[in-house]
Each structure stands twice: as structure tokens, then as C-alpha cells.
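Participant: Predicted coordinates and the sequence they were generated for:
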Amino acid sequence: MDSEIEQQLASISSTPNQKERTSSYFTLLSTLLSSSPLSPNELVTFGRHFVTSTSMAMVVGRRVLGTYVLALSAGTSMIKSGTSSLTFDDEGSGDNDKFEQLGIQAFKSEKGEEARRDIVEGVLAGGNLSGWCEEQTTVLRHLYSHLLQLEEDWLEAAKALMQIPLEGTSRLISDEEKLAVYIKIVRLLLECGEWGQAQTYFSRASLLIHVTKDKETNLSYKLSQARLFDFSARFNEAAQRYHEVSFDGAIAEEDRLQMLKAAVTTSILAPAGPQRSRILATLNRDDRVHTSLLPSLSTMLKKMLLEYIVRQEEVKEFESGLEDHQRATVEGGGTVLERAVREHNVGACGKVYDNISFEALGNILNLDAENAENTARRMIEQGRLRAWIDQPLQLLYFESRSAHDTDAEAQGTAGGLGIENKEKDIEPRLWSERWDDRIRETSIKVETLAEQIQQKGLIPPITTA
């Protein structure tokens, strides 16, 4: 049957009169769309006849192929963003409604969407597409991506858009169209967890984001940025972006609450330190956190903010709501959440104790003494914990707690709730270097004292027998 269609197409293409040739192509296309049952293979053959031809008269080819694409797109919910340049001349405009209706009728059956996808896939398969029809094949790639999204095949939908030639092409492409394609690719890749590839296309979008004032595009950009921060474990930045997006009135209320939930979650997963404390305080002032989210999230947020010690059962309840990438293991063992809670509990101990042994700290963190020491040392070196280590005595001394603070005062004033604590800056050096300096200073003092004692003659000279 395909060979019969090929023969008809070859016969039509040899017609010398362009008007008659165009009319014959339209007649054949109408017949194929009206056939019952619909034959996807015949429509693929019809489409490939145009997209692979290097000798097609452009006036005829663009008009017929444009109508063919219109028929394939008819009845879909695809938003033809960036495809508005696909136009038809006045002479053929009267047939557009006819072929759009034929397209709707052809694919309205139960397996119509599957047939539509197979046809578009068949036309685009194999490559070797001619350059004269880039405009029409671009629309087909948008359509193919849309159909794959309906099947939730996010990766293949992204790959379909990646095939659209945006650079080094004869087609005039605006920066806004490029930006729209890049952002759509990023969002599709994030849906399937391919955040490494998504970062590549997001970088391209970042170079063009300044050209648009479209609110939806800017919102998609911010949301993509937040999710990329989330996937790459930059939780402080992710929380800020999620919280910012959660105030956008263009998003449905349910989606805004999802963004707020993501902001709270990522702020809790963020490494302990001043930056996270600021984010936690900002979120705690948002009434929606306490009225619209799960109580477990609100409780966890308050404990992190007030620097209370978090118990294991609370960690398990919070962990049940995490996404897969937020359960990733980290260097030193444990998950992202376990690391965040361990570091938080180290800081919380500083609000209760002047010093603590590594063994006791390990019991609180569910670690052995050596790993508890390593956790505290890493936080000190990164400037996220004001403390120093007495290694011979296996003790951790906290510097941020005033001598007159009580346990209640330490818990009540943590997180910057109305009381400003003036704390000295931590020297930007390794604590091992500071320890060496203290030993050197002590040795110098001992030598100085010994010299003064000898000068005053308080020690009799040593005589040999």
C-alpha cells in the first residue's frame, strides 16, 4: 500500500503546473485523512515525501506541508509558543478550516492520540530533513514533545525539543523563542531528575532571560532555578527561591503552598549556620507555615530556629515527606537530612552546655566519639560553629554562650528573636594552627619565667662532683 502512495506522490511531483500539483497534493491528503480506518504509515509516507525532498518547489512544499502540520495538530491542547510564524497564503486559507476539521475527525478515536504520535515520530525519524522546511518541522517537534508529555515521558519530550535547530539556521529565530524552548527543556529534564543536563540548558536560558518581560516566562525561570538549587543540594539558595515564588499571585493557591512546603523542607536540609538561621527566621514569620502546612513541618522549623535538640522520631516523621534526591547519602555517611540534623544538634548543644565530651556528643548525634569530633571540627573550620577543641581531654568548648546564660535563656533567645547577641569574629584560620600558636606562646612564657628566676638567683647553680 505504501508503494502505491509513493507512486501517487511521484506522479503528482512530476506535474509541471504548480497550481495543479498543489491541488493534487491536497486531494490526496484529504483522502488519507478521511480513510477509515486511518493508516498512519500512509500519512508518514506523505510527510516524509516533503521533509526529505531536496528538489521540492518551496511555494508548493511549504503550503502543502504547512496544511499537513495543521491537520496533525488539530484538536490538541498544544500551545504553539514560538510557532506563530507558520502562515498560509490567502489563496489556500479557505482550505485551512477544512483540513483542521479533517484532522480533528481523523484522530478523535480511542487510539487517535497514539496514531498521531506514531505519524509525527515517523515523519521526524531518520534525520536527513531538508532545510527549506525547518519552520514546519519545528512545529512537528513541538507537537511530538507535547504528545510525549501527555504520556509523562519527560526525557523523550525534552530530547524532541533539543532537536530544534536554534543556532546556525536560516530561519529567523527571536531570543524570546530560544528562551522559551530552553526553559521548557529545563523543566522537562527536572521532571525526570536529569538535573545535570538541565543545568546546561538553564545556563543558556540565563544569557537570554533579560530579553523578556513575560511574567510566565520569568516565573518558570525562577522555579527552574529553585529546583536546580534543590537538586544540586544548595538548599539555602533553593529555600530563598521557593519562598519568593510562593508569593506569586499568578500561581494557583495549591501550587503556592507546595512552593512554601518546598521552602521549609530545603531550609531544614540546609547546612547549619548564620545563613540558614536567617532563612528559618523569615519562614517562621510567614503565617502560612503555621496555618496551612502539616504540623510536623511547622514543629521541625521551630525546633531548628530555636535551636532545640531534634529527636530521632521527629527526624523519621519529617523524612517520610522527602523526595528521592533529598535522601542522597553524603560524604562521611548518612543522608542529607541526617547530616543537617547532626550539625543542628551540635549547635543546639552550645546553647545548653559550656563544654561537652565527644562521647556524650556522639550519644546525642547517634555517632561514635571520633565521628562526633570530625563533625564538630568540620563545622568549626567552615565558620559555622563558634567553639574550640581540647583534644587531650576530648572536650568541645563552646564560645558563643555567655557565662550567665541559663538553659532557658539559651533556648529562648536563640534564632534572633528580639535579642541581639554580640559575638566575636572567628579567626579565619584552621583550629589546628590556633592550637599550635597557643603551645608556642605557652612555651615562650615558660622560658621567660625560667630566665627571670635564674637572673634573680633563686635557683642555686648546679655543681658537679
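Facilitator: Ah, there it is.
Participant: For the rest of this, base every contact and every neighbour count on C-alpha atoms.
Facilitator: Fine.
Participant: Could you check how far Phe202 is from Trp195?
Facilitator: Computed as CA to CA, to the nearest Å, the Phe202 to Trp195 distance reads 10 Å.
Participant: Put this next to the previous one:
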Amino acid sequence: MSRISSRLTVIQKQGLSEKIQSYKSLVSNIMDKPNAPELIETFKFIISTEASNVASAIVDTYINQMGVLNQDLQTTVGEEILTAIGKVSTSAFNTALFKLREYMMNIYNTQPGKESRIFDLLNANADIAQSGDLESQLRLYANLSLLYLQSQKVKDLKSYSPEDLKANDTFNKAVDLFQKAGMTFLQLQDQDNQTRQTTSKRKKDVKHELCDAIISELYGNFQQAADKYYEVSTVIISPVEADGYLKKAITSAILAQPSERRSRLISNLYKDERSGDEKKIDKKLAKVLEKIFLQQLVVEKEDNATLEQALDKRIVPHLKKAILKHNIVAISVLYDTISISQLGQLLSETSDETERTVAELISDGIIDGSISQLDDMILFKNQNAILSEWDANIAALCNGLNSTYEILLRDGIVSKEQVKARIQKDDNVNKKESVKEKQKEKEKENPNSRELIGSTSNLGISDAQKKGSKEGHSEKEKSNQDSKSSLPAQTQSQTKIQTKTQGKPDEKK
């Protein structure tokens, strides 16, 4: 019998409180001078022979202290403890078990290639859904799923085709765990609604969101992937990881199907200060993002080379189609009509592929237009959303006014004669205003015309004063005034001066 075995036998015969304290002291002494075989032997004995509440307390103490061991010892001892607990299958170990699982998850995250081992240990020994609280279950599901998604087996996929993904067991396990995490999250939301413990909407864990982004990207749902990658980039602590996920958000957004949702995300990414920082995002990639945001054509070889370099090689096949769709949408804003052959030539694409892509965009409601195969023409309708909305609002207002008018006539509140009279009155006012505006414009164009108006006005007053005594002379003055109105501006100005001079004796008289 070994030294440890004899000590364990002695401790087993002690009273409950003394026994727990003796086991804790023994574990602490072994950890001071780390010895993996002795620790493993101790925990196997305690878990298999002692009451579950005693064993759970000892395991919990070890978990709180295991950070003093090196990582290899932590891994070896932790795996043995998990295996031993799996053979017991009792709910008394729930708290300790979940603590150890999460601790082991952090260890395995730094040790590539351990995915299968950790899954066997954590999932085969005890069903996660049958033990622990929902919060712990959610974290474990998300951590396990992310571990699988970042594993070498998923990285070694030849392509992201549905066939290859379906045949990859590691990826399927990740998706299964992610779906369980989603169901657990919904349970937590229902729990919040029932207990009303929080007024704010529950948010998913960052690892849960990251799993969503990776799975969406592998399935080709680039819009969802872009949204999630961008969200993760704003909350993750590590600056290097945040910049990497921002880059993934940009490339996924470029690959996404044109839509209002994509446009909003592209706008947010373009306006994000980090996108303009060359230390964070490559300058060439930022330039392509700007073109996408401004709805400019992306046809240069350098732009496509930049995107291919930024993308995973297994996603590159999606790039050509995505750029073709973007360019067609950009052209639909600039052109009312264009021939299919001309559009294909402009985009360096065959006429058949161009026509097929345009038809797909029209069918999906992304662009508004039609194709005339007889004339080999594409007809685009107005794509300006702001102007379309404005026109729709004006039409709605006019329809509302017409409806109101009909109601007023029907109820006898107004008559057609009253309406016509009011319209005529408004027309007269508008005409007068229009004449005044034109007159002001003429005065601005020819400042001397104001002096002419002033001089003729003075002449008119003088004529009125003389009209009573010298009517014939008034007619002569009127004739002179008419002749002056036809003179050039300079001559009129001279005439004004002479008139003022001649008018002074009359004023004195």
C-alpha cells in the first residue's frame, strides 16, 4: 500500500467535519509539491468511496487552487476528475462539475487539437442539459461550439459547400451545440419575462455571437455573418482580435446580397473610425469599402485582387457574383436603359450571365426594372429611394385633399362656386406676386431702371400740379415723359437731372 493510500484510509474513518478538513489539507500538501499520480489517486478514492457531498466539497476546493499548477498538470488531473465524476452520476457534483468544465474549457482553448477529447469528457460523462443552471449551460454550449468551429478539422475543410460541411463531424457537432445554446438562451429570456428580474433585454454572450458569425459565414449567409462580426468587434476586449473581426465584417458585408440592411451596415462600417485607420484596416480594402458605400463601380483588377487577398480562399468563389450584383445595382441608378450586351461589356461579363443576374435582382426585388429580350434592352426604373418616397408622400397628400373635398361637398359644408371663387382669388394673388418678383429681378439686373422709375414718378406729380391751369402744357409734358422712357439708361439719367433743375422755379412759385 502506498503512502497516499494509507493516509486516505485513515482519513476515511474520521468524523464528517474532521474528514473534510483532513482531505483538504492532504490535497493542499500534494499541490505544494505537485505530483500528478498522487493527486489523481486521491481524487479517484474520494469520488468513488466518499459521500457525494464530501467529495464535491473537496473537488470544489481543488478547482479554486488548481491555478498554482502548470497547465499540463491541470489538464491531466482535470481530465481524470471529470472521468471519475462521470462514473458516479450524481447531482451533488453539479456545481463543482460546471466549475471544472469551464476551467478545462479555458485550458483547451489554448491547446489546438483537443476538441474531441474535451467533448468526450464534457458531454459523455453527464448531459449538460440535466445539470447546472441555465447560465452555466449556455456558457458551456457556446464555449464548446466555438472550440469546435476554431478547430483544425474545420480549418482543413477543402470548401464550404453544403456537401463538405455536412460530411464534417466536427462542424456538425459545433452546429448542434450552437443550436442548444440558442434554445437555452430562449429559456433564459422566458425566465426573465416571467420573473421580471431585469428591465433591459438580455444580450447573448460574445462567444455565442461569434459562433453565430462563423456558422453563418460557412453557410454563405454573409449578411448575418457581417452583422455578428461587427457586433463582436465592438465588444471584444483584445484590440488585435477586434480589428480582425472588423475586417471580417467588412469582407462579409461586401459579399452580402444587396439590400437596405446591407446598405445600413456598409454605412456604419464606412463611418467607423477604425475603418479609416491604416494600422487597423488595409488602405486598399478601405478604398473598396468606400466604393461600395458610394455605389461606385468596382471593376478594377486591383480592387478584386485586394478582396481576394482579404478573403478565405474557400469563400473567394462567392466574390465574383457579389461584385457583379453590386455593379449592376450601381448602374441601375445611373442608367434608365442599357443594352444587355453593352452592360456585359462594361462589366467584363458575358451577356448570358449578365442577363441572368439582372433577372435575379429584379425577381428578388433588389432593383426595379424589366428586360426586353426582343430589343436586347434593360429598362431601369427610378432607384432613388428619397425621390420615390417624396413622390409617394405628395401623391398621398393630394389624394387626402381630394377625399376631404369630396366629403365637404357631400355634406354641404362648401359649394363648388365657393371653391372656384377661392381658387380664382388665390390665382390672382399668385399672379401679382409673380409680377412683383419679376420686377425685382429686372431691377437687380439693371440698377439704373430704379432711377428711371423715380424720375418718371416725379414727372407725374409735377404734371398733376400743373393740370388745373395749363392742360395743354400737361399734354406736352406727358409726351416728353413717354419719349424719355424709350431713351437709354444714361440719357434718361441726364434727362432726370435737367427735369429736376427745371422743376425748381415752379416749386418756388
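Facilitator: Yes, it's here. Values in this document were obtained by computation on a predicted structure and should not be read as measured data.
Participant: what TM-score do we get after superposing?
Facilitator: Remark: TM-score between the superposed chains equals 0.63 [TM-score structural alignment, normalised by the length of structure 1]; 357 aligned residues with a CA RMSD of 4.0 Å.
Participant: contacts for the strand or helix carrying Leu379 of structure 2?
Facilitator: Per DSSP states H and E, Leu379 of structure 2 falls inside strand 377-380. If you take CA atoms under 8 Å, 6 or more residues apart in numbering as the criterion, strand 377-380 of structure 2 is touched by 332-333, 335-340, 367-372.
Participant: which residue lines up with Gln197 of structure 1 in structure 2?
Facilitator: The alignment partner of Gln197 of structure 1 in structure 2, by TM-score structural alignment, is Asp176.
Participant: picking that back up, any chance of the contacts of strand 377-380 of structure 2 in a markdown table, plus distance to Ser145 of structure 2 and neighbour count?
Facilitator: Listed next are the contacts of strand 377-380 of structure 2 as a markdown table, based on distance: CA to CA, whole Å; neighbours: other CA atoms under 10 Å:
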| residue | distance to Ser145 of structure 2 | neighbour count |
| --- | --- | --- |
| Ser332 | 43 | 23 |
| Val333 | 43 | 15 |
| Tyr335 | 48 | 14 |
| Asp336 | 49 | 14 |
| Thr337 | 50 | 17 |
| Ile338 | 49 | 16 |
| Ser339 | 50 | 18 |
| Ile340 | 47 | 23 |
| Ile367 | 38 | 23 |
| Asp368 | 42 | 16 |
| Gly369 | 44 | 20 |
| Ser370 | 46 | 16 |
| Ile371 | 46 | 19 |
| Ser372 | 50 | 11 |
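Participant: mind listing what Ala322 of structure 2 touches?
Facilitator: Ile254, Leu255, Ala256, Gln257.
Participant: Of the residues you listed, which is the most crowded?
Facilitator: The residue in the contacts of Ala322 of structure 2 with the most neighbours, by other CA atoms under 10 Å, is Leu255 (27 neighbours).
Participant: ok, back up a step: helix/strand/coil for the match of Gln197 of structure 1?
Facilitator: Asp176 of structure 2 falls in the helix class when you classify it by DSSP: H, G, I helix; E, B strand; the rest coil.
Participant: ok, which stretches of the stretch 301-450 of structure 2 are helices?
Facilitator: According to DSSP state H, counting those that start in this stretch, the stretch 301-450 of structure 2 carries its helices in the segments 301-310, 317-334, 340-346, 351-363, 385-410, 416-445, 448-466.
Participant: Quick one: average offset of the shortest one versus structure 1, please.
Facilitator: Its matched residues in structure 1 lie on average 4.2 Å from helix 340-346 of structure 2 after superposition (mean CA distance after the TM-score superposition for structure 1).
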